[in-house]
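Chemist: Give me coordinates for this.
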Amino acid sequence: MTTTPPTPDWQFRILAEKANGTVPQGAACLVSPRHVLTCAHVVRNAVAPGPAGPGSRVTLDAPRADPAWHSTATVVDGGWWSGDASPWDIAVLVLDARAPAEPAPRGAPWRPGRRIRIVGGPASDAGRWLHGVLRGSGGRYAEFAQLDVDTGAALGVVRGYSGSGVRDEEEDTLLGVVTEQAAEGRVGWMIPLDVIPRIWDPEPGAAPPAVPLDARDERRLLRGLALKVSRLHTVLLPDSRASFALGLDERLRSWVRLDQDAFSFSHRVVEAAHREYGVLEDVLGDLEAREQGSAGMREVWSAAAPLLGRA
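Modeler: As a prediction, this is how the structure comes out:
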C-alpha cells in the first residue's frame, strides 16, 4: 500500500554550531519564494558571540519539508528590528538555496478568540504541536498578541518555539510568529503578521527575484565556469596567474595555490568567490581588466550569467 507524502511544510529551523554540536535555535517561516521570517533574538542566539543585524548569516534546515535540505540565509537590509522600534523582535532573511516548500498562506488579521496551533520546539526534529487561543493584545509591547495554550495540554511554549508560525487552527494560514512565553509556557505572545513591514514583497512593476539554483545546478555551472576561466591567458601564463592571485581578495588567496593545474586553480577561485564570499562578479571584473575584452572572457561572462542571476 502506497501513501501520499504530506505537503512540504513552510516552517524551517535555524541552527547553530555549538560546543555540543548542531543546536536548533528556533524556527523561521517561508513568506516568499526566497524569504524567511523569524525573531531577531533567534538570529542573535545563532550567531553568538558575533554581532547580529543586517548581513548576519545563519544556517537552516527543513525536517518538515525535506530532511536533506540545508541552506544559509542572510538578514536583508531594512529587515532587522531588535527592541528599538516596532515590530520589536523580527528579522527577514533571504535564502541562498531554493526553498523546499511553497510560502505560507497569509491569514486574515488576527482577532481575540481565534483558535490557533503552533509546531516547533527542540524536543523533536519535526516539532511538536501546541493548540490554544488568541486572547488579545498585550505583553511587552502593545503590538504583541497573547496566546493561551489549552488547559491540560502536556506541552507549553518553551525555548525553541521562537519564530514558529502561529497558524489558524482550521485554515492553517500564517497569523504571526511566536516571540516570548511566560507562566511556564502556558502563555505566549506572537508578533502579528499584519504589523510586520512586508519588505519581502517586490515593488510594483519590479521583476520577480531570481529563483536560487539548486545545489546540483550550481555545482555544474561552477565547473563549467571554472573550465572557461582556466583557458584564459591570465590563468594559463604563470606570471600572469601569479599577478592575478596577488590581486585577489585576501580571503580568497588562502583558497588557492600557484602550483595547482589551471582548472583546479580556477575552480577553487570561482567556488570560493561565489559560495563563500559572494564576490564572484568582482573577481570576474578583475579578469576582464586583465583580458582586455578577449573572446575567452566573453565566454566566461556567458558561463557566469546564471550564477550572477542574469540568465
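Chemist: When you work out contacts or count neighbours from here on, use the C-alpha atoms and nothing else.
Modeler: Fine.
Chemist: Would you state the strands of the stretch 151-300 of the chain in chain order?
Modeler: With DSSP state E, counting those that start in this stretch as the definition, the stretch 151-300 of the chain shows strands at residue ranges 165-168, 174-182, 187-192.
Chemist: Ok, which of the ones you listed comes nearest residue 154?
Modeler: With C-alpha to C-alpha as the measure, strand 187-192 is the member of the strands of the stretch 151-300 of the chain nearest residue 154 (13.5 Å).
Chemist: how about residue 16, secondary structure?
Modeler: Three-state secondary structure (criterion: DSSP: H, G, I helix; E, B strand; the rest coil) places residue 16 in strand.
Chemist: Buried residues of the helix or strand containing residue 26, list them for me.
Modeler: Element membership for residue 26 (DSSP states H and E) is strand 21-30. Residues of strand 21-30 classed as buried: 23-30 (neighbour count, 16 or more other C-alpha atoms under 10 Å).
Chemist: Proceed likewise with the subsequent sequence, for comparison:
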Amino acid sequence: MDPWAACEHQVRAFLQRLGRGHPRYAEALTLQSRLQENIAQARLYGDTETRRAERAQVLDALNRLALEALGAALQDLAGEPSPHTATPGKRDIQVGGDVVGSVLITGDGNVVNLPAGRPAVPPPAGSELSPVARAQVRIYAADGKDVVGAGFLTGRREVLTCAHVVRAALGLTGHAPEPPPGSIPLDFPLLPSPNRLTARVVRWRPQDDLAVLELAADLPAGAEPAPLVEGGDLWGHPFRAFGFPAGHPEGVWAGGVVRGPNARGWLQIEDTKETGYRVQAGFSGAPVWDDALGGVVGMVSAAERDPAVRAALIVPTSILRKACPDAIPGRPSTLPSNPFTDILAVRDPARFVGRERLLERVLRLLETGSVALVGERKIGKSSILWQLKRQLESSGSVLFWDFFEPAPAQQLLRETVGHLGGSGDTWEDFRRAVRGRRVTLLLDELDLALERGFDLDTLRGCRALCQREAGFRLVTASRARPGDIFPKPEKGSTPWDFLHPTEVGSFTEEEARRLLDHPWAPEAPRFDGATCRELIALSGRHPYRLQRAAYHRYETLADPDYDWRAEYERDMLEALG
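Modeler: Now for the predicted structure:
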C-alpha cells in the first residue's frame, strides 16, 4: 500500500470540510500543493531525511490550521461528511462578493454581509510577522467602505502607493497634475489591531504612477517601514506580495519569480505555480518582497487581466526612491559574508551562541568538583572546553590536551610540566608542578585517550590529585561515558567516579533561534520565521547540523539556483556519515 495515500486522503477531506469560501482556504490549498510536490518527489526518487523533515513541517502546519479553523485534527476529519453537503431544506454555504465586501449565504437562505473593513486573517498563534507584513497597508475609498488597493510604510509616517489607487480612493477621473486634496482612509491589516487611520497626499508623481501619503496620526504598535533594496539582475528571484483582489477585502498572498525590465524600466513578475492566487487587480500599490535580497524590490502597478497570463508589472526600487528619498535603505546589494561558517570548535566568544546556560552550569560544577562532558559527534563539546579555557585563565592555569592530535601522553606531560615552570615527563613531575596551584586540565576526545597512552593509572592519578589538591580540576569531553572508555578495574574504586557526568544535547528551540539570529554578524540579513522553523525542523536542533543547514540556506540569497538542500545532505553524509 502507498504509505502516503492516507495522508493525502486526510488533507483532501480537510479541504472539503473547509470549503472554498473559507478565508483560510487559500492557505490550506498552498500547503496541500507543497505536500503533493514533496510526496511526488518521494515516489519518484525515494524518500530522504530532508523530504521527511519538510513533509513533517507541512503536515504540522496543516494540522494546526485544521484545529484553528475547524476545531478538529486532520485524522479526525478523514471520512466525515462535508458540512457543505446539501441537506433537505438547506442551501450550501458559499462566500462570494466583490471588493466592497463579502456575503455569507447561510443554510436557511439568510444573507449576512461581511464588511470590507474587517481585519485580515491573522497569522497562526505564535507565528512571527515578517518585515513586509509589518509595513503592509490596505487603502479604502474616501467613504471608508470599498477597498481600492494597497500600499506600504516607507518612513515614520510615509506610505507609498500608486497614483491610480489614490485617484480611485478620492473618486477622481482623469489625471491630476498636482497632489489631490482629501483624506484617505487606510489601515495595517496584518497587525493584531488594524485600527483605521487617515492620510493625505504629500508627494505626487503620476508619470511614474507613484504617490506618497502622510499619516495624520502615529503608527500603530508593530508597524515598521519596509526596507527598499536594489540587487542588479533580479531574474529568477522569488517574491511575495499581499493584495486585495475582488471578493477578498481581507487580503491574499501571491508569489512567483521576478523576470527582467521592460523598455520603460518596470520589472515583470510572474506566478510560476499552477495553483494559488496570482498578482492581479487589487494588488496595486503592494510591496514586492524579494526573498533572496530580504527587502522590497518594487511596487505592483499593473497586472494582466487575462487569468491565463499570470504576470504583472512593478515599479522598481530605483524609481520608488525618487518619490521616497528618505525611505529606509535595505541591506547593500552586495551580500554580506555568510555568518554560518563555524565547522570546528568555536573559540570566538562572540560566536559562542546557544550554550551559555550549559557553560554556566559547568562553571558552577567546577566550584566543587570535576566534570565529564558527554555527547554525540559535533554536538559542541570542544566549543565548551575552549570557552572554559578562556574564562578560567584569569584565575589560574588552564591546560588543554586534545587526544585527537597524534601526540603521546608522555609528550603532553612534558609540555605541560614545562608550561607550569617545571621539568620532566612523568606523572610525578606533573604532580609536583601542580602542587599548591589552581590548575584546570581539559581533556578533549577522551575516547582516544588509551591510544595516546593515557591509561587507567593516569586517570587514577587525576582522581588522586583532585582529592589532595584543592585547586586541581579535570574536565573531559567524549562521546562515550568514561566508564565505557576505560577497562573496569578488577579491584578498588572506579577511577572515573569523581567526574560529574554532564550531557551535551541538542539546542532548545529558543537556543536554536538565537543561533539563527547570528548576533555576531548584525550586518547580515536574518531569516524569516518560516525559514527558521524549516531549518530547526531539518536539523533536529543539533548545533552542527543547524549551523550547516543555515550556511547552505544563506547561500541561496546570493544564488537563487543553489540547491541548498542537496548540498546540506551531501555535507551531512560526509561529516557525520
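Chemist: quick one: TM-score?
Modeler: After superposition, the two chains reach a TM-score of 0.56 (TM-score structural alignment, normalised by the length of structure 1), with 192 aligned residues with a C-alpha RMSD of 2.6 Å.
Chemist: follow-up on the earlier one: highest average neighbour count across the strands of the stretch 151-300 of structure 1?
Modeler: With neighbours defined by mean count of other C-alpha atoms under 10 Å, none of these is more surrounded on average than strand 165-168, at a mean of 27.
Chemist: Figure out how far that strand is from the centre of its chain.
Modeler: Distance of strand 165-168 of structure 1 from its chain centroid, counting by C-alpha atoms, centre = their mean, to the nearest Å, is 20 Å.
Chemist: so that strand matches what in structure 2?
Modeler: On structure 2, the counterpart of strand 165-168 of structure 1 by TM-score structural alignment is residues 287-290.
Chemist: again with stretch 239-258 of structure 1
Modeler: So stretch 239-258 of structure 1 is aligned with nothing, judged by TM-score structural alignment.
Chemist: As CSV, the strands of the stretch 151-300 of structure 1 with distance to residue 122 of structure 1 would be great.
Modeler: Converted to CSV, these look like this (distance: least, C-alpha to C-alpha, whole Å):
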stretch, distance to residue 122 of structure 1
strand 165-168, 15
strand 174-182, 14
strand 187-192, 16
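Chemist: Give the closest residue to residue 284 of structure 1 in space, chain neighbours not counted.
Modeler: In this structure, residue 284 of structure 1 finds its nearest non-sequential neighbour in residue 301, 7.7 Å apart by C-alpha to C-alpha, 6 or more residues apart in numbering.
Chemist: So the one you found belongs to a helix, correct?
Modeler: Yes. With the criterion set as three-state DSSP, the secondary structure at residue 301 of structure 1 is a helix.
Chemist: quick one: what's aligned to it in structure 2?
Modeler: So, by TM-score structural alignment, residue 301 of structure 1 is left unmatched.
Chemist: Please tell me how far residue 301 of structure 1 sits from residue 281 of structure 1.
Modeler: If you measure residue 301 of structure 1 against residue 281 of structure 1 using C-alpha to C-alpha, to the nearest Å, the figure is 9 Å.
Chemist: Ok, residue 262 of structure 1 next?
Modeler: Counting by C-alpha to C-alpha, the gap from residue 262 of structure 1 to residue 281 of structure 1 is 20 Å.
Chemist: Compare these two and say which is more crowded by neighbours.
Modeler: The neighbour count for residue 262 of structure 1 versus residue 281, taken as other C-alpha atoms under 10 Å, is higher for residue 262 (20 against 17).
Chemist: which residues sit in contact with the closest residue in space to that one that isn't next to it in sequence?
Modeler: If the residues on either side of it in the chain are set aside, residue 262 of structure 1 comes closest to residue 230, at 5.1 Å by C-alpha to C-alpha, 6+ apart. The neighbours of residue 230 of structure 1, taking C-alpha atoms under 8 Å, 6 or more residues apart in numbering as the test, are 236, 262-263, 265-266.
Chemist: Apply 10 Å and report the result again.
Modeler: Contacts of residue 230 of structure 1 were listed using C-alpha atoms under 10 Å, 6 or more residues apart in numbering, and they are 224, 236, 261-267, 296, 300.
Chemist: So residue 572 of structure 2, which state does it fall into?
Modeler: Counting by three-state DSSP, the backbone at residue 572 of structure 2 sits in helix.
Chemist: so which strand or helix has the most centrally placed residue in structure 1?
Modeler: In structure 1, the C-alpha closest to the average C-alpha coordinate belongs to residue 73, at a distance of 2.7 Å (C-alpha atoms, centre = their mean). Using DSSP H and E, the element containing residue 73 of structure 1 is strand 66-82.
Chemist: List the buried residues in that strand.
Modeler: Of the residues in strand 66-82 of structure 1, those scored as buried under the neighbour-count criterion (16+ other C-alpha under 10 Å) are 69-76, 79-82.
Chemist: cool, and stretch 96-110 of structure 1?
Modeler: Residues of stretch 96-110 of structure 1 classed as buried by neighbour count (16+ other C-alpha under 10 Å): 96-107, 110.
Chemist: Same question for stretch 59-68 of structure 1.
Modeler: So for stretch 59-68 of structure 1, counting by 16+ other C-alpha under 10 Å, buried means 59-65.
Chemist: Chain neighbours aside, what residue packs nearest to residue 13 of structure 1?
Modeler: Excluding its sequence neighbours, the residue lying closest to residue 13 of structure 1 (C-alpha to C-alpha, 6+ apart) is residue 27, at 4.3 Å.
Chemist: follow-up on the earlier one: now, which of the buried residues of stretch 59-68 of structure 1 lie within strands?
Modeler: The strands, defined by DSSP state E, take in 59-62 from those.
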